[in-house]
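Q: Take a look and give me a structure for this.
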Amino acid sequence: MEERMEVKVSTILDLAQFLGTSELTVSVPAKATVMNVLEAVRELTGRDVREKIIAPETGDLKSFIRVFVEGRDVRFLQGLATPVNPGDTVLILPPAAGG
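A: Predicted structure coming up:
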């Protein structure tokens, strides 16, 4: 049986509304990446958050989306291929407008 681990996913605003929650815990393979976490969110919620945050033309994060693993921006790590560890928190931040 494949070894698995749990990772926490948090988000706010429109993405929380889209997913129906601002926080959830997903089970992913032991050597998972941010992309694996996003796939697990889809499996758990039935909602594909990837369509909201990944640019189809590049396969990378949309420029206005920020994703953090344990407080570190994945843009400065390995992007969607950034590894996650057991108990990590993946924070997905959509753009926020206001004044």
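Q: CA atoms for contacts and neighbours, from now on please.
A: Will do.
Q: Would you mind giving the secondary structure of the most centrally placed residue in the chain?
A: The chain has residue 38 as the residue nearest its centroid, 4.8 Å off, counting by C-alpha atoms, centre = their mean. What DSSP: H, G, I helix; E, B strand; the rest coil gives for residue 38 is helix.
Q: quick one more, to check against the first:
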Amino acid sequence: MVSVRFYSLLRLMLGREVVELPWEAGETVRSLVQRAEQAVGSPLSRKLLDGDGVLHTGTIILVNRRNIHHLEGLETPIRDGDTVALFPPGAGG
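A: This is a model prediction of the structure:
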């Protein structure tokens, strides 16, 4: 199993904190985001990625508390038992 945790506005938008998905061999962060989107029935990827599939500036995705910017980005492999945290871009003033 893989735990996908939602934070900030994602949590409010989805009305849930976590979704548990069965692990799939060869899974990456990119494919996991797509599966999580299907599981929650919401356009999750539009909140995290632009039209070219690149992370919006300010989006943070952690795999086991490690930022994917310091790993392999959206192609970071996912393993059984991983926890993935999704933080949408924040707004400030």
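Q: quick one on the thing from earlier: how much space separates the residue nearest to the centre of structure 1 from residue 6 of structure 1?
A: 13 Å (C-alpha to C-alpha, to the nearest Å).
Q: Next, show the common contact partners of the two.
A: Shared contacts of residue 38 of structure 1 and residue 6, defined by C-alpha atoms under 8 Å, 6 or more residues apart in numbering, are absent.
Q: list the contacts for the counterpart of residue 67 of structure 2 in structure 1?
A: Counting by TM-score structural alignment, residue 67 of structure 2 lines up with residue 73 in structure 1. Each residue near residue 73 of structure 1 by C-alpha under 8 Å, 6+ apart is listed here: 66, 67.
Q: what separates residue 73 of structure 1 from residue 17 of structure 1, distance-wise?
A: To residue 17 of structure 1, residue 73 of structure 1 is 23 Å away according to C-alpha to C-alpha.
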